[in-house]
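Asker: curious how this folds, go ahead:
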Amino acid sequence: MTTPRSRSTASVPQAQHPYKVMALYKFAALPDAESLVAPLGAFCRERGIKGTLILAPEGVNGTVAGAPAAIDALADHLFATGPFGTRLAGAEVKYSSAATAPFLRMKVRLKPEIVTLRAPEADPSQRVGTYVEPQDWNALISRNDVVLVDTRNDYEVGLGTFRRALDPSTSSFVDFKNYVARHLDPGRDRKIAMFCTGGIRCEKASSYLLSQGFEEVFHLKGGILKYLEVIPPGQSRFEGECFVFDERVSVIHGLEPGTATLCRACRHPLTEADRSHADFAEGVSCSHCAHDAAKSHAAAERQRQMTLARERGGAHLGDAAALEAERGRRRKALRAERSRRLASRLFKGEAAG
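Answerer: Modelled structure (predicted):
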């Protein structure tokens, strides 16, 4: 059986890596979500798929990775032949690839919401804002009468965002409601454009804004990930890298891995500048957690155990991960430099034209 295509299918070549990554979400009525958790987990584990899938009465959300054939089988299971029937057909799905396994284990979780806002009046299955294709996004956000809002959390915005975008400075999506109440006005802000990583937050945020009396609400279809996939670097208005919730940490144009890494103490994403900060100590602390004595102590002890294991000729549980992180950072730096060179050539070509 042919698996239904997602609403955001790949349109640029992807590197031929051994792992296929599938990010997906769909707001759909799943009153039987609890009974679907265990069978879905078993289906994935039997095929070596790893990652996280969240099921809730309002739908599904998650990112998983595995062998290409395994991910294709999961897509068919979710959208056509499995116990979900056709309820997830038309889900927002994005595919990419990875050279190394992005996840360590497989988790299927049952939650009250697939993206937590705690606002019952926001129901994307009933009403959402206007979808804007990535190819039309630049024109929309260039308008002076459009208020551009990044709906992601502060640490995500810190890695990269669109020019002119407002940063709500939230640490949780639940805080977005307070930001709207304090900083946005339906009488003043007549046109609002929003974006997030893959589109799911914006669907819920747009539904919430409409419930609060905002009349014209737009959101980037497929999110930043789709934009980075299909918009050439020379035409991009996105600055920096896009944070993703797996071991890649961040991605750039073409959905290639970026240069960001994670602090192993506090899990905050780190840029090259962060790693050059005086408070950064590999595996121990960064500028975001250096003054948190408990986290720094725990990380320092973990780093000490890893060092002792190496000296004894053994291996610590976190040793391989740390070494792979270092190798990954070097690979990311090389890919990022190639991407910057490509963007520069494209820009010069357009200028000459």
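Asker: alpha carbons only for contacts and neighbour counts from here, please
Answerer: Will do.
Asker: now do the contacts for the nearest residue to F27 once chain neighbours are set aside.
Answerer: Leaving out its chain neighbours, the residue that sits closest to F27 by CA to CA, 6 or more residues apart in numbering is G59, at 4.5 Å. By CA atoms under 8 Å, 6 or more residues apart in numbering, the contact set of G59 is 25-30, 113-114.
Asker: which of the residues you listed count as buried?
Answerer: Listed as buried from the contacts of G59 are 25-28, 30, 113-114; burial here means 16 or more other CA atoms under 10 Å.
Asker: among the residues you listed, which lie within strands?
Answerer: Per DSSP state E, strands hold the following members of these: 25-27.
Asker: and the closest residue to D189 other than its chain neighbours, how many neighbours?
Answerer: Leaving aside its sequence neighbours, D189 sits nearest to V147 (CA to CA, 6+ apart; 6.8 Å). Neighbours of V147 under the rule other CA atoms under 10 Å: 21.
Asker: check contacts around V147.
Answerer: V147 makes contact with 141, 165-166, 189, 191-193 under the criterion CA under 8 Å, 6+ apart.
Asker: among the ones in strands among the buried ones among the contacts of G59, which one sits closest to E216?
Answerer: Closest to E216 out of those is F27 (21.2 Å), distances taken as CA to CA.
Asker: was I right about the closest one contacting V60?
Answerer: Yes - with contact defined as CA atoms under 8 Å, F27 reaches V60; the gap is 6.7 Å.
Asker: circling back: of the contacts of G59, closest to P257?
Answerer: Using CA to CA, those come closest to P257 at Y25, 21.5 Å.
Asker: surely the closest one is in contact with G90?
Answerer: No - applying CA under 8 Å as the test, Y25 and G90 come out as separate, 9.6 Å apart.
Asker: here is a second sequence; please produce its structure as well for comparison:
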Amino acid sequence: MTARATPPSPPAAPSIAPADLPVLNISSYRFVPLDDLPELRDRLHAAAQALDLKGTVLLAEEGINLFLAGPPEAVNGWLAQLRADPRFADQPAKESWSAEQPFKRLKVKIKAEIVRMNMPTLRPATARPPAVSPRTLARWLDAGHDDEGRPVVMLDTRNGFEVDAGAFERAIDWRLHKFGDFPAALAAHRDSLLDKTVVSYCTGGIRCEKASLVMQDLGLPHSYQLEGGILKYFEETEGAPHWHGDCFVFDERELLAPTLLAAAPHAPD
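Answerer: You can find the predicted model right below:
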């Protein structure tokens, strides 16, 4: 089994832009204690502004969450400056490409949480929950069970409208209106999950990492997060098996296909 509790993979080498898709889009997060938020905000904003990048960087005492886009040399230059800080030395970044800039402006903000769950006692930076790699998950789903023979269920931690754009086959969908609704929904359904291997998933990993900690706190013994989220699953599995539809993203592209390219808009029903 390759499910494990380990740090994310180290950053990959800088990518080369496809000829017809000159804009590099990155997303990344890390739960790490930060105690210099105003200075860090100003430094990261100045670096991104100087490189003419657009997107959003969220900072909180619990860590960083970012979505940025621009020419690849500019994006990789900003990442190099971020990684010069020892707290982000091996910061990974998920990549996709687009023909145009998908963000309208640059925002670097300090927030109470980098993803809001309204559980201030939850401390993701202190212990990363067990994660299952995309390839291992695909193998489990092919088999219909994990390596110990337990049935595998996929638990979507995203909002209902995101699920409507695409999801794993037979995934549990509690029609969440906001991520803060997840703990109560999980508590209400906990007993039905006790004898199963539960894999929480989200777009890029940040929500399902917090969700996995809540699952552990509620005594679900075989709970994991999907390492890197849906976007990493698209990147590391051939054809994104067991996935149907696209992935909703919070920029002007709105939908990414399993190829990690912008998807064609869905026709109305």
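Asker: quick revisit: the equivalent of the residue nearest to D189 of structure 1 over in structure 2 in helix, strand or coil?
Answerer: Here V147 of structure 1 is matched to V153 in structure 2, going by TM-score structural alignment. What DSSP: H, G, I helix; E, B strand; the rest coil gives for V153 of structure 2 is strand.
Asker: looks to me like N76 of structure 2 is in a strand.
Answerer: No - when classified by three-state DSSP, N76 of structure 2 is found to be helix rather than part of a strand.
Asker: residue in structure 1 paired with it?
Answerer: Counting by TM-score structural alignment, the partner of N76 of structure 2 is D72.
Asker: same question, P18 of structure 2
Answerer: Under the alignment (TM-score structural alignment), P18 of structure 2 pairs with A15 in structure 1.
Asker: quick one: that match from A336 of structure 1, how far?
Answerer: Using CA to CA, to the nearest Å, A15 of structure 1 is found at 14 Å from A336 of structure 1.
Asker: for the ones in strands among the buried ones among the contacts of G59 of structure 1, give me JSON lines that also has distance to L40 of structure 1.
Answerer: Compiled in JSON lines, those are given as follows (distance: CA to CA, whole Å):
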{"residue": "Y25", "distance to L40 of structure 1": "15"}
{"residue": "K26", "distance to L40 of structure 1": "16"}
{"residue": "F27", "distance to L40 of structure 1": "18"}
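Asker: now do the same for L44 of structure 2: helix, strand or coil?
Answerer: Secondary structure, three-state DSSP: L44 of structure 2 is helix.
Asker: which stretches of structure 2 form helices?
Answerer: Ranges of helices in structure 2, per DSSP state H, are 37-50, 72-83, 134-143, 160-165, 182-189, 206-217, 229-236.
Asker: using JSON lines, lay out those together with mean neighbour count and distance to K94 of structure 2.
Answerer: Output for those, formatted as JSON lines (neighbours: other CA atoms under 10 Å; distance: least, CA to CA, whole Å):
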{"stretch": "helix 37-50", "mean neighbour count": "15", "distance to K94 of structure 2": "18"}
{"stretch": "helix 72-83", "mean neighbour count": "18", "distance to K94 of structure 2": "12"}
{"stretch": "helix 134-143", "mean neighbour count": "18", "distance to K94 of structure 2": "14"}
{"stretch": "helix 160-165", "mean neighbour count": "17", "distance to K94 of structure 2": "19"}
{"stretch": "helix 182-189", "mean neighbour count": "14", "distance to K94 of structure 2": "25"}
{"stretch": "helix 206-217", "mean neighbour count": "23", "distance to K94 of structure 2": "12"}
{"stretch": "helix 229-236", "mean neighbour count": "22", "distance to K94 of structure 2": "7"}
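Asker: so which of those helices is nearest G245 of structure 2?
Answerer: Among the helices of structure 2, the nearest to G245 of structure 2 by CA to CA is helix 160-165 (6.1 Å).
Asker: mean shift between that closest one and structure 1?
Answerer: On superposition with structure 1, the mean distance recorded for helix 160-165 of structure 2 (mean CA distance after the TM-score superposition for structure 1) is 0.4 Å.
Asker: tell me which residues are up against that helix.
Answerer: With CA under 8 Å, 6+ apart as the test, helix 160-165 of structure 2 has contacts from 156, 173-177, 245-248, 255.
Asker: swap the cut-off to 7 Å and go again
Answerer: Defining contact as CA atoms under 7 Å, 6 or more residues apart in numbering, one finds that helix 160-165 of structure 2 is touched by 175-177, 245-248.
Asker: taking these, please make a PyMOL selection of just the buried ones.
Answerer: In PyMOL, this line selects whichever of these come out buried by 16+ other CA under 10 Å:
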select buried, resi 175+176+245+246+247+248
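Asker: nearest to L58 of structure 2, of the contacts of helix 160-165 of structure 2?
Answerer: Looking across those and measuring by CA to CA, the closest to L58 of structure 2 is F248, at 19.3 Å.
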